[in-house]
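Undergrad: Attaching a predicted model along with its sequence, questions to come.
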Amino acid sequence: MILPKFVQLCACCVGNRWSLASQRQESLSEKVHFGRSTLPSAVCGGSIFGLVFRVGCVIRLVSDAGPLKGVGSMTISMTDYFRDRKSDRKKETRYINVINKDNCTSCNSCANVCPVDCIYEVVSPVPSESYHQIDTSRCIGCQMCYRSPNDSSEFYQLTICPWNAIDMLHNPNSKPDDVSVLLPYYRGASTDLPWPKLEEYGYQLFLDGEVFLPASEKSLHRVFQLFQEQSWMYSEEDNVQIVQTEVEEGSGYVRYRATEEGRELLDCMYQGWKRIFMD
């Protein structure tokens, strides 16, 4: 049977495009994530046919090439992360980002774009209860997990996280305040406290009620030893610990959790905190 010229032309185009997609399968797999394709326009085109072809590329890559880069494989569990963790950044950055675990759905949007791989997943046996966290001592403040800086302005923000689960902060370690927001609540005997670090990790405790630290970074654990002192003003008469004395020790990491009274106190400390740049 002789097919109409239009059908022959479409079949020829399909054959050529599938051939090109097969040759470029490796590179294309790096550009597909979360069901949104960013395949080159030369391959996909801008027509309805191009849209159908994009869906076909995704299906074919999943079935023929195995797991895609950017579809689940970019996330690293907290166990693997802390086992192979790299050293902290060499200098302080203007911004740091923190994830609100209650809003996070572990969709991987942030982990896929992090250039220093400082985002890891806290894996739960129940998939819907897994969430991501940012190692703020390695975060370089590039903003990429929060928004696309080149595509944002004062009038419009092209955000990365679809659930608004990330807060971007002015790093308290970069330009410390003359008087820390935590100072009025401390009644202990220790002096020369690292107030900027206390603010950095105190905000994470305020937001999530927990912080993961690498077991080898002793200076960071000193910060949490201060939070564990029964020296934080809860009322005129009572002092409390912000962080529980008991900690969870894992493979290469330590998890600190806030006390119930500590979280209530942190709610007061960080009310209206001016270092929240974007939330």
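TA: Thanks, I have it. Numbering: from 1, shown residues only.

Undergrad: C-alpha only now, for contacts and for neighbours.
TA: OK.

Undergrad: what helix or strand does Tyr81 sit in?
TA: Secondary structure assignment for Tyr81, by DSSP states H and E: helix 78-83.

Undergrad: now Cys110: how far from Asn97?
TA: Distance, Cys110 to Asn97, using Cα to Cα, to the nearest Å: 11 Å.

Undergrad: can you check Leu169 too?
TA: 6 Å.

Undergrad: Of these two, which one has the most company?
TA: Using other Cα atoms under 10 Å, the more surrounded residue of Leu169 and Asn97 is Asn97, with 28 against 21.

Undergrad: and the closest residue to Phe206 other than its chain neighbours, how many neighbours does it have?
TA: Of all residues not flanking Phe206 in the chain, Leu266 sits nearest, at 5.4 Å (Cα to Cα, 6 or more residues apart in numbering). By the criterion of other Cα under 10 Å, Leu266 has 23 neighbours.

Undergrad: try this one side by side with the last:
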Amino acid sequence: MPRPALEPPTPDGSAGLRLAPLDTSVDSHLQIKEVVYRRLVRAIVELELEPGRQLRERQLAEQMGVSKTPIREAIVRLEKEGLVTVAPYRGAIVRGYSHGDVREIYELRELLEGFCARRAAMQITESDETDLRANVRRSRALLDQGTTDDIPALFDEFDRILYRQAAGHRIGGLLVELDLHLERLGNLTVGVPGRLDASVRQHEEIVTEITKRDPVGAEAACREHIRSVFADLINALPEQLTRTPIA
């Protein structure tokens, strides 16, 4: 997806912060605190709230039309997930990533997704294999047509199918913990020249190895893909994302 434009913050990090009031009717089955949390997560992951942005409880509460309590509870959860940091005298601040943080995240991703690809080659269900094949065919067709807007969503779907191969395994839980950071960082690579082409080709190679029932080949192809994405990301990493590195 295209990266949203970022407004430069003022010295206190608050300028340009505008979140629409919550439409609780859309998520009427959820508690307000969960709706608030999900809204803030999406704003951070999609770079609507960029690194260095100060999250003021009163301002957020007024803009979202809620009390400060669900805002405060959401910030606690976001801090645990590494998306914000609470600094003395400054309050909650959206976190960024140092190059070392990104390397660590992608080293973990390489290990975990490589494991999922290996398991897929050994025990993938007919349904998941059908979905993977359809996914890469659709990605290739869109790429060849020059219609690329929907390709990032297909990439996300590809990853989710791979992640399903770790169901019931502890690695599945680790992937869940990384997922928000991977999605956030992944939003930065879509515009890198040649990245879509490379990812479509690499996904095709992974699926080929899985359908050949070659666990070693599937893991190797997946790990090579992750290393390729990391190389592009680290070169494209904007200054905004490194403003407040994870401690």
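TA: Structure's in. What do you need? Because the structure is predicted, anything quoted here is derived from the model rather than measured.

Undergrad: Give me the TM-score for these two chains.
TA: Between these two chains, after superposing, the TM-score reads 0.29 (TM-score structural alignment, normalised by the length of structure 2); 109 aligned residues with a Cα RMSD of 5.2 Å.

Undergrad: Can you tell me the element the residue nearest to Phe206 of structure 1 falls in?
TA: Going by DSSP H and E, Leu266 of structure 1 is in helix 260-269.

Undergrad: got the buried residues for that helix?
TA: Across helix 260-269 of structure 1, burial judged by 16 or more other Cα atoms under 10 Å covers Gly262, Arg263, Leu265, Leu266, Met269.

Undergrad: Kindly report the same for stretch 15-34 of structure 1.
TA: Neighbour counts using 16+ other Cα under 10 Å place Arg17, Trp18, Ala21, Ser22, Gln25, Leu28, Ser29, Val32, His33 of stretch 15-34 of structure 1 among the buried residues.

Undergrad: again with stretch 206-225 of structure 1
TA: Residues of stretch 206-225 of structure 1 classed as buried by neighbour count (16+ other Cα under 10 Å): 206-215, 220-221, 223-224.

Undergrad: Looking at those residues, which are in strands?
TA: Glu210, Val211, Phe212, Leu213, Pro214 (DSSP state E).

Undergrad: Format those residues as TSV; extra columns: distance to Tyr201 of structure 1.
TA: Below are those laid out as TSV (distance: Cα to Cα, whole Å):
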residue	distance to Tyr201 of structure 1
Glu210	9
Val211	7
Phe212	10
Leu213	10
Pro214	14
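
Undergrad: of all the residues you listed, which two lie farthest apart?
TA: Glu210 and Pro214 (13.6 Å; Cα to Cα).

Undergrad: Next, the buried residues of stretch 211-222 of structure 2.
TA: Within stretch 211-222 of structure 2, the residues scored as buried using 16+ other Cα under 10 Å are Thr211, Arg213, Asp214, Pro215, Val216, Gly217, Ala218, Glu219, Ala220, Ala221, Cys222.

Undergrad: who touches it?
TA: Residues outside stretch 211-222 of structure 2 that contact it (Cα atoms under 8 Å, 6 or more residues apart in numbering): 110, 113-122, 129, 202-203, 205-210.

Undergrad: at 6 Å instead, please
TA: Here stretch 211-222 of structure 2 makes contact (Cα atoms under 6 Å, 6 or more residues apart in numbering) with Gly114, Ala117, Arg118, Ala121, Ile206, Glu209, Ile210.

Undergrad: give the contact list for the third one.
TA: This means Arg118 of structure 2. Residues counted as contacts of Arg118 of structure 2 (Cα under 6 Å, 6+ apart) are Pro215, Ala218, Glu219.
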